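Peer 1: this one's structure only:
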């Protein structure tokens, strides 16, 4: 079994001693009860990985000898998930699932039919998503922690889509009224994919019109209607099979 992954802002060179403290150190030493002699994989969350061995353990701090250091290749194509805000009880679940399924970047979106509203609490809510993404990345032993952007309005999302299309990205708006199928999109050779997931009430006509005008394609993901909290993970799984990501 591969060693557990923990994150440091900067991973030292082989032969050096790394210190894991703060929330990561407390989780490793107190929650996971990792002890001297156990292996740990260190990462900076931006691709660097290092095998290490615990040489000292305290209540909320570990010291580790770095044995090697390498850089993991990023997935291709890179996938950004635009997630309309789910209901509060399913919000972090959506982030956990899409992170474990391989999302490279996450954009929270205040869509018209969102039940949840982040007005006056966007900063705190984004930080919760970032924490959830980091925890899920650790759970799935990822070398890359997904970047979670600030809250986007529909106007900002339209600009994001337009810029992505200009770069050659494939942009898919997952919607039950889509004329085409997700599996029919031209993923071959694409370096970037953007997946747009609407809220529980779905995308409204105005949003579909604006996103389509900017270059997004409204498509059916499958034969059933999925919850907004699970749709991204399902799409990422399909994308893994359709592209070199897997």
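Peer 2: Great, that's in hand. Here the structure is a predicted model, which means the values were calculated and not measured.

Peer 1: rest of the way, CA atoms for contacts and neighbours
Peer 2: Will do.

Peer 1: Would you map the strands across the chain?
Peer 2: 5-7, 17-20, 39-43, 48-58, 61-66, 70-71, 78-84, 105-109, 147-148, 170-174, 180-181, 192-197, 217-220 (DSSP state E).

Peer 1: want to throw those into JSON lines with mean neighbour count and distance to residue 140?
Peer 2: Converted to JSON lines, these look like this (neighbours: other CA atoms under 10 Å; distance: least, CA to CA, whole Å):
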{"stretch": "strand 5-7", "mean neighbour count": "24", "distance to residue 140": "9"}
{"stretch": "strand 17-20", "mean neighbour count": "20", "distance to residue 140": "19"}
{"stretch": "strand 39-43", "mean neighbour count": "24", "distance to residue 140": "12"}
{"stretch": "strand 48-58", "mean neighbour count": "20", "distance to residue 140": "14"}
{"stretch": "strand 61-66", "mean neighbour count": "22", "distance to residue 140": "21"}
{"stretch": "strand 70-71", "mean neighbour count": "12", "distance to residue 140": "17"}
{"stretch": "strand 78-84", "mean neighbour count": "24", "distance to residue 140": "17"}
{"stretch": "strand 105-109", "mean neighbour count": "23", "distance to residue 140": "16"}
{"stretch": "strand 147-148", "mean neighbour count": "20", "distance to residue 140": "16"}
{"stretch": "strand 170-174", "mean neighbour count": "26", "distance to residue 140": "25"}
{"stretch": "strand 180-181", "mean neighbour count": "16", "distance to residue 140": "29"}
{"stretch": "strand 192-197", "mean neighbour count": "24", "distance to residue 140": "21"}
{"stretch": "strand 217-220", "mean neighbour count": "22", "distance to residue 140": "28"}
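
Peer 1: Check it against this one:
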């Protein structure tokens, strides 16, 4: 936890916040703070700054909060991602949040198993928790927006063209002739398929909507590896 992300419900006064649970445990066991110590904090979708520990017990930590710093800039990339396997979904969420992705669309695909959509990691609380972990890792405060679309064709035909408007549109797919571009200086949309990739039909529909097929070379990568590689190739995500 490189930054303690604070939510509205944590504040008991404009400049006072109470930490419990996971964040309190981190203060005790990892940071080993004491009263008078300062830690990096940020308010969800707001400013960053410092929190002075004014009271610390086994059940809560009270912080005097000063917020006077802007969060890092976001990456101008909309990520359209076929729903990953649940065991890797948490890591992908955290990675996207850490790298500055603010607009994430989870979509269906032929190779996405129906059971993937039943995972508890899609609940609002679990989405927020994993996105929070990613933001805290990167010292960011702006919570990504996650859209869930369980029908591929209606999404691609009815919604995707509007999402692509005014942006460079790409679909990552092995075997396409064009290498993935680097160092973009314009907003972009990136579509990434499931394990095994999009079907030829799905790639065709994405191309009809305006996407350009690109590849990362001859190696086939897992989704959890391909996503950060693609983002970092397209934009200087850690700059």
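Peer 2: Alright, I've got the coordinates. Just so we're clear, the structure is a prediction, and the values are computed from it rather than from any experiment.

Peer 1: Residue 39 is in contact with residue 50 of the first structure, correct?
Peer 2: No: the criterion here is CA atoms under 8 Å, and residue 50 of the first structure misses it with residue 39 at 10.4 Å.

Peer 1: Any idea how far apart the tips of stretch 82-96 of the first structure sit?
Peer 2: Terminal residues of stretch 82-96 of the first structure lie 14 Å apart, using CA to CA, to the nearest Å.

Peer 1: Apart from its neighbours in sequence, what residue is nearest residue 5 of the second structure?
Peer 2: residue 42 (5.0 Å; CA to CA, 6 or more residues apart in numbering).

Peer 1: how about the helices in the second structure?
Peer 2: For the second structure, the helices defined by DSSP state H occupy 21-26, 86-98, 124-138, 152-154, 160-164, 200-209, 223-234.

Peer 1: got the contact list for stretch 27-44 of the first structure?
Peer 2: 3-11, 48-62, 143-144 (CA atoms under 8 Å, 6 or more residues apart in numbering).

Peer 1: how about 6 Å then?
Peer 2: Residues from elsewhere that reach stretch 27-44 of the first structure (CA atoms under 6 Å, 6 or more residues apart in numbering): 3-10, 49-56, 60.

Peer 1: can you check stretch 111-123 of the first structure too?
Peer 2: 84, 85, 87, 199, 201.

Peer 1: what does the second one align to in the second structure?
Peer 2: It refers to residue 85 of the first structure. Aligned by TM-score structural alignment, residue 85 of the first structure pairs with residue 83 of the second structure.

Peer 1: What of the last one?
Peer 2: Alignment of residue 201 of the first structure against the second structure is given by TM-score structural alignment, with residue 196 as its counterpart.

Peer 1: what number of residues lie near its match?
Peer 2: Other residues near residue 196 of the second structure come to 14 when the count uses other CA atoms under 10 Å.

Peer 1: got it, and residue 72 of the first structure?
Peer 2: Residue 72 of the first structure has 12 nearby residues by other CA under 10 Å.

Peer 1: check contacts around it.
Peer 2: Residue 72 of the first structure neighbours (CA under 6 Å, 6+ apart): residue 47.

Peer 1: how near is it to residue 196 of the first structure?
Peer 2: 27 Å.

Peer 1: Give me the distance between the closest residue to residue 199 of the second structure other than its chain neighbours and residue 72 of the second structure.
Peer 2: Nearest non-adjacent residue to residue 199 of the second structure, counting by CA to CA, 6+ apart: residue 110, 7.1 Å away. Distance of residue 110 of the second structure to residue 72 of the second structure, computed by CA to CA: 37 Å.

Peer 1: Thanks a lot, see you next time.
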